[in-house]
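*Asks:* Test case, fold it:
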Amino acid sequence: MTSDSTATHPTALREVFVGGPFLQLVDPKTGLMSDSDRLKFHRLIEHFEQRGATVYNAHRREAWGAEFLTAPEATKRDYLEISRSDLFIAFPGVPASAGTHVEIGWASALRKPMVLMLEKEQKHTFLVTGLENQANVEFIWFADPTEIYAHLDTAVERVLARSGERTTIG
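*Replies:* A predicted model of the protein is given here:
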């Protein structure tokens, strides 16, 4: 099922954390993320909310850059939200987002099912691309972010099945 579906379906996903580069995407002149960067995250958030999940996301929580939390508060909230989530999904970023990589480490240590979306034709750190040997992770490789949605539900179902969760998500 694609993200364009508006039907309500039962889901094993109660809570999802959506991560990705943030500070490096905020324009220093406007103090905000660009519309295209916002849309990439908004569409992913909406995808899971349409399936009944509560979605945690720092970008939206911090008004796309207009209302940054302090470093200690953002760190605490992200860790707690990842801890309570049924799924961690993120764009590791190109160039790599240090904060997102910390979140990937937390999710891995917390044994959270993960879906990571990696840009084709880009170099990604071996500690991310080799993560499948240490964690329950699926990769979606894409050239254009719209390509993600053809594979997203299947990738989520696979990581949930491996973690013992119910696999119906949409």
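
*Asks:* contacts and neighbour counts: CA atoms only from here.
*Replies:* Fine.

*Asks:* Show the contacting residues for Lys112.
*Replies:* Taking Cα atoms under 8 Å, 6 or more residues apart in numbering, we find Lys112 in contact with 85-88, 136.

*Asks:* Surely Ser85 is in contact with Ala12?
*Replies:* No: taking Cα atoms under 8 Å as the definition, Ser85 is not a contact partner of Ala12, at 11.2 Å.

*Asks:* Neighbour count: the two, which is higher?
*Replies:* Under the criterion of other Cα atoms under 10 Å, the comparison of Ser85 against Ala12 puts Ser85 first, with 21 against 18.

*Asks:* What is the neighbour count of the closest residue to that one other than its chain neighbours?
*Replies:* Residue nearest to Ser85 in three dimensions, not counting chain neighbours: Glu15, with 4.6 Å by Cα to Cα, 6 or more residues apart in numbering. Glu15 has 20 neighbours, counted by other Cα under 10 Å.

*Asks:* first to last residue in stretch 64-78, what's the distance?
*Replies:* Stretch 64-78 stretches 15 Å from its first residue to its last (Cα to Cα, to the nearest Å).

*Asks:* Quick check: buried residues in that stretch?
*Replies:* 64-65, 68, 78 (16 or more other Cα atoms under 10 Å).

*Asks:* And for stretch 102-111?
*Replies:* For stretch 102-111, using 16+ other Cα under 10 Å, the buried residues are 103-108, 111.

*Asks:* do the same with stretch 138-157
*Replies:* Buried, per 16+ other Cα under 10 Å, within stretch 138-157: 138-141, 145, 148-149, 152-157.

*Asks:* here's the other one to compare against:
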Amino acid sequence: MNQRVFLAAPFKQLLNQNNRVNTETTQSLQQVMQVLEDKGMFVDNAHKRENWGLEMMTPTQCTDADFNSIKNCDVLMAFPGSPASPGTHIEIGWASAFHKKIILLLKNDVDYAYLIRGLGVIGDVEYIYYENMNSCLSQISNVIDNYLQHNKVLSK
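*Replies:* Model prediction:
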């Protein structure tokens, strides 16, 4: 059975005047999704689900969809945002409350919220600090390989 990943990232704050997620963010998220899918993981992502801003769900719809996706995922991977994304922080909180594996993608030299930086003290949190997207993708690949290897051992 494929491991399920919910990939969280800022959304509304990244919409351009055409109500589309900006190109850089779209490409970055697609690259992360490709790495995860190449590892055999199923990826759930609101940006893709809502066609990168063109098919926005209502607040009730997206809250229900994200909450249930996080409830049913194995891993939450998140770009918390800078400035902080309120929605992404709520999703990280849900994952923490559900005792999910959390992988936080933190750009070097960004001052993230204390509760993001300290979350590992209460949960299964792995921090990836990166300089650029290439280093982020490489580290994601390594972390996911380790995660999958560990889960394979546990499931035997």
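
*Asks:* Counting neighbours, which of the contacts of Lys112 of structure 1 comes out on top?
*Replies:* Of those, with other Cα under 10 Å as the count, Phe88 tops at 27 neighbours.

*Asks:* Alignment lookup: that residue to structure 2.
*Replies:* Alignment note (TM-score structural alignment): Phe88 of structure 1 maps to Leu76 of structure 2.

*Asks:* if I read this right, Ile103 of structure 2 contacts Val75, doesn't it?
*Replies:* Yes: using Cα under 8 Å, Ile103 of structure 2 makes contact with Val75 at a distance of 7.4 Å.

*Asks:* Would you mind listing the residues touching both of these two?
*Replies:* With Cα under 8 Å, 6+ apart, Ile103 of structure 2 and Val75 have no common neighbours.

*Asks:* returning to that earlier point: tell me which two in the buried residues of stretch 138-157 of structure 1 are the farthest apart.
*Replies:* The span of the buried residues of stretch 138-157 of structure 1, defined through Cα to Cα, is set by Pro145 and Glu157 at 19.6 Å.

*Asks:* Where does stretch 41-55 of structure 1 end up in structure 2?
*Replies:* The aligned range for stretch 41-55 of structure 1 is 29-43, by TM-score structural alignment.

*Asks:* residue ranges for the helices of structure 2, please.
*Replies:* Assigned by DSSP state H, structure 2 shows helices spanning 23-38, 46-49, 59-72, 86-97, 114-117, 133-155.

*Asks:* before we move on, the earlier item: and the match of Phe88 of structure 1, how far is that from Arg4 of structure 2?
*Replies:* In terms of Cα to Cα, Leu76 of structure 2 sits 9 Å off from Arg4 of structure 2.

*Asks:* same thing with Ala46 of structure 2?
*Replies:* Ala46 of structure 2 is 14 Å from Arg4 of structure 2, by Cα to Cα.

*Asks:* shared neighbours, those two?
*Replies:* Counting by Cα under 8 Å, 6+ apart, nothing touches both Ala46 of structure 2 and Arg4.

*Asks:* Now do the contacts for the aligned residue in structure 1 for Leu15 of structure 2.
*Replies:* Here Leu15 of structure 2 is matched to Val26 in structure 1, going by TM-score structural alignment. Contacts here follow Cα under 8 Å, 6+ apart; on that basis Val26 of structure 1 touches 32-34, 64-65.

*Asks:* Same check on Cys62 of structure 2?
*Replies:* By Cα under 8 Å, 6+ apart, the neighbours of Cys62 of structure 2 are Ala46.

*Asks:* what lines up against it once you look at structure 1?
*Replies:* In structure 1, Cys62 of structure 2 lands on Ala74 (TM-score structural alignment).

*Asks:* which one in structure 1 is furthest away from the centre?
*Replies:* Lys29 (26.3 Å; Cα atoms, centre = their mean).

*Asks:* This completes my enquiry, with thanks.
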